[in-house]
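>>> Provided below are the primary sequence and the corresponding predicted coordinates.
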Amino acid sequence: MALYELYSHPAERGYRAGLCSKAALFLLLAAALTYIPPLLVAFRSHGFWLKRSSYEEQPTVHFQHQVLLVALLGSERDGFLAWSTFPAFNRLQGDHLRVPLVSTREEDRNQDGKMDVLHFKLELPLQSTEHVVAVQLILTFSYQLHRMSTFVMQSMAFLQSSFAVPGSQLYVNGDLRLQQKQPLHYGGLDVRYNVSVINGTSPFACDYDLTHIIAAYQARNVTTILTDANPIWLVGRAAEAPFVINAVIRYPAEVISYLPGFWEMIKFAWIQYVSILLIFLWVFERIKRFVFQNQVVTTVPVTAMPQGELYKEHLS
């Protein structure tokens, strides 16, 4: 009658030795060489601790309806025209003050509850003898991030264009982009830059000087700038027609850099450590099997035991 193998299981053999034996010392050394070198290899390969990470988020941006405009005229004799939404600044301008017509509109194009683009139009009335050759414009925004830390700041878009030929209209189409000199925190509330870009209550002219405003703003670690503006300068203004600034400013999604938290650092480090440790476990498992099976160190083999690992070391 033919016989068939109906069931099988691996046999297991144990090896006994004293705690102060060479076999015990070998196992201790093998364990140290199994678990410590992978840690050193992972650490020395750089990037073991995750010091900076990033994620993508659509910011919540709102135009604050704060404007500061300086328009340079054709000659030094003509001077400049200025206007802002800050009454204190306007009082300082004297005869240079010229009140424009301003219209704004924000759109949520993808209906996600966050604004995506600002349409800004400014019409500056001019006399027939006045010609604009350069423009400096500041628009302020409320800028918020919520996915990791709650980051709230007041930011601005600065536009400056100058041309040799007097213009009738300046058209700008750009993105309001986030600039980071240092990463944000992974959690909590960050309102360190939730202060006005322009001190609109100050009666002093130095607080409205563009060099002072720009210098104070650039001292921040997190700012916004108007990028890819591609200004188009149109000429041929009719007599008594206003000078027009048309701006389309988009609020794109940003890749935010942040400092990871403790558990994220551990998770990232653990993956690297285990990936190297598996190789060491495989190698030293076969080294230990060879040493004990060939009695390189003196042990007492015991009878086969229930199914388990290929062998066990029993120290008495």
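Looks like it came in fine. Residues are numbered from 1 along each chain as shown.
>>> okay, CA-based contacts and neighbour counts for the rest of this
OK.
>>> Quick one: the helices in the stretch 1-150 of the chain, in order.
With DSSP state H, counting those that start in this stretch as the criterion, the stretch 1-150 of the chain has helices at 22-44, 87-93.
>>> What distance do you get for the residue nearest the centre of the chain to Val133?
In the chain, the residue lying closest to the centroid (Cα atoms, centre = their mean) is Ile256, at 1.9 Å. Using Cα to Cα, to the nearest Å, one gets 38 Å for the distance from Ile256 to Val133.
>>> Please compare the first structure with the one that follows:
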Amino acid sequence: KRSSYAEQPSVRFLHEVLLVGLAEGGGSVGWSSFAACNRLLGARLRLPLVSAREEDVNQDGVMDLLHFRLELPLQSTEQILGVQLMLTFTYQLQRMSTFVMQSMAFLQSSSPVPGSRVIVSGDLRLRQRQPLGHCGLDDRYNVSVINGSSPFAQDYDLTNIVAAYQERNVTTVLSADAGPIWVVGRAPSDPFVIQATIHYPVELIVYQPGFWEMIKFAWIQYVSLLLIFFWICEKIKTFLFQNQVLDAVPVLPVSSVLTHKEHQS
């Protein structure tokens, strides 16, 4: 059995960023919030200006969206044809079971024409391959999406990170119905700008109901059908006897017969 309920998750941006920009001519530039990854980038490292701000729009104590902006400085001869951006979050549900994980939003956009900025507005949506539990603590995925302490380049390769992340049964994905907007026309001295607005919407959570919840639901169904059945049967019985549809012979109970014989004797 499966059931579902609606809940707005408690999401917070962890300020972990991994950026790869595809430059014209086949090269790449990048930056991350991890010192080991930046050392591996070497001459391809570009130090951006980053700003991030979360908002609680309805003032209910739960953050509703993230405003993220990154300005990547480039050399006068560099042009950007594509970007890959990864942001990480902590994601928590607590209405039924307490589910805690570290998740990510992945943005990828490219164009044959060099751009000046990319703009995206979307939702951080939950993806489930299996239902959650109805009680208890579930923190199996409360581990870092990116191993920021690793000195190895393969641990910062986006292909490897995404592949490992997709093996989870519960993930988040950045869903933008309109898609990223690619803007062209950058002056040589201007930075390449990534501007993202990520909403944290209410989700429909699928979970495995407990024993007592199933019994309660089954009992309600049973009682409702039982009362209807009794009412119909009573109406049928009354109709049959009042209209003498069936031949009936009155039969006295055994105790009444014995009492009648005693009076006769």
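Nice, thanks for sending it over. Treat the numbers as computed from the prediction; the structure is a model and nothing was measured.
>>> and Arg98 of the first structure, what does it touch?
Leu81, Ala82, Trp83, Leu124, Pro125 (Cα atoms under 8 Å, 6 or more residues apart in numbering).
>>> And the residue nearest to the centre of the first structure? What does it align with in the second structure?
In the second structure, Ile256 of the first structure lines up with Ile205, judged by TM-score structural alignment.
>>> just checking, its match touches Arg2?
No - counting by Cα atoms under 8 Å, Ile205 of the second structure does not reach Arg2; the two are 10.3 Å apart.
>>> all helices of the stretch 101-250 of the second structure, in order?
Counting by DSSP H, counting those that start in this stretch, residue ranges of the helices within the stretch 101-250 of the second structure are 158-166, 211-242.
>>> What range does the first one cover in the first structure?
Yep, that's helix 158-166 of the second structure we're talking about. On the first structure, the counterpart of helix 158-166 of the second structure by TM-score structural alignment is residues 210-218.
>>> Go through the helices of the stretch 101-250 of the second structure and pick out the most buried.
Comparing the helices of the stretch 101-250 of the second structure by mean neighbour count (mean count of other Cα atoms under 10 Å), helix 158-166 comes out on top with a mean of 14.
>>> rewinding a little: from Val244 of the first structure, how far out is the residue nearest to the centre of the first structure?
Between Ile256 of the first structure and Val244 of the first structure the distance, using Cα to Cα, works out to 35 Å.
>>> now Leu234 of the first structure
If you measure Leu234 of the first structure against Val244 of the first structure using Cα to Cα, the figure is 10 Å.
>>> Common neighbours of these two, please.
The contact sets of Leu234 of the first structure and Val244 overlap at Ser168, Gln169, Leu170 (Cα under 8 Å, 6+ apart).
>>> list the contacts for the first one?
Translated: Ser168 of the first structure. Contacts here follow Cα under 8 Å, 6+ apart; on that basis Ser168 of the first structure touches Val132, Trp233, Leu234, Val235, Gly236, Arg237, Ala238, Pro242, Phe243, Val244.
>>> Quick check: chain neighbours aside, which residue is closest to the equivalent of Thr150 of the first structure over in the second structure?
Under the alignment (TM-score structural alignment), Thr150 of the first structure maps onto Thr98 of the second structure. Counting by Cα to Cα, 6 or more residues apart in numbering, Thr98 of the second structure lies nearest to Leu137, which is 4.8 Å off, once chain neighbours are set aside.
>>> aligned partner of the one you found in the first structure?
In the first structure, Leu137 of the second structure lines up with Leu189, judged by TM-score structural alignment.
>>> Run a quick neighbour tally on that match.
Per other Cα atoms under 10 Å, the neighbour tally for Leu189 of the first structure reads 13.
>>> Check the gap between the aligned residue in the second structure for Ser54 of the first structure and Leu137 of the second structure for me.
Counting by TM-score structural alignment, Ser54 of the first structure lines up with Ser4 in the second structure. When distance is defined by Cα to Cα, Ser4 of the second structure is 18 Å away from Leu137 of the second structure.
>>> One more: Val184 of the second structure?
Using Cα to Cα, one obtains 48 Å as the distance from Val184 of the second structure to Leu137 of the second structure.
>>> Check the mean deviation of the lengthiest strand in the second structure from the first structure.
Once the second structure is assigned using DSSP state E, the strand that runs over the most residues is strand 98-128. Average distance between strand 98-128 of the second structure and its aligned residues in the first structure, after superposition and using mean Cα distance after the TM-score superposition for the first structure, equals 0.5 Å.
>>> Give me the angle between that strand and helix 158-166.
With axes from the mean of the first three to the mean of the last three Cα atoms, to 10 degrees defining the directions, strand 98-128 of the second structure sits at 110 degrees from helix 158-166.
>>> For strand 98-128 of the second structure, buried residues please.
Along strand 98-128 of the second structure, the positions that meet the burial threshold by neighbour count (16 or more other Cα atoms under 10 Å) are 98-107, 109-110, 114-126.
>>> Look up how far Ala71 of the first structure lies from the equivalent of Met86 of the second structure over in the first structure.
In the superposition onto the first structure, Met86 of the second structure corresponds to Ile138 when matched by TM-score structural alignment. Taking Cα to Cα as the measure, Ile138 of the first structure and Ala71 of the first structure are separated by 12 Å.
>>> For the two, work out which one has more neighbours and name it.
Relative neighbour count places Ala71 above the other of Ile138 of the first structure and Ala71, with 24 against 20, counting by other Cα under 10 Å.
>>> how about the more buried one, what's its match in the second structure?
By TM-score structural alignment, Ala71 of the first structure lines up with Gly21 in the second structure.
>>> how near is its match to Asn147 of the second structure?
To Asn147 of the second structure, Gly21 of the second structure is 21 Å away according to Cα to Cα.
>>> One more: Leu252 of the second structure?
Looking at Leu252 of the second structure against Asn147 of the second structure, where the rule is Cα to Cα, the gap reads 87 Å.
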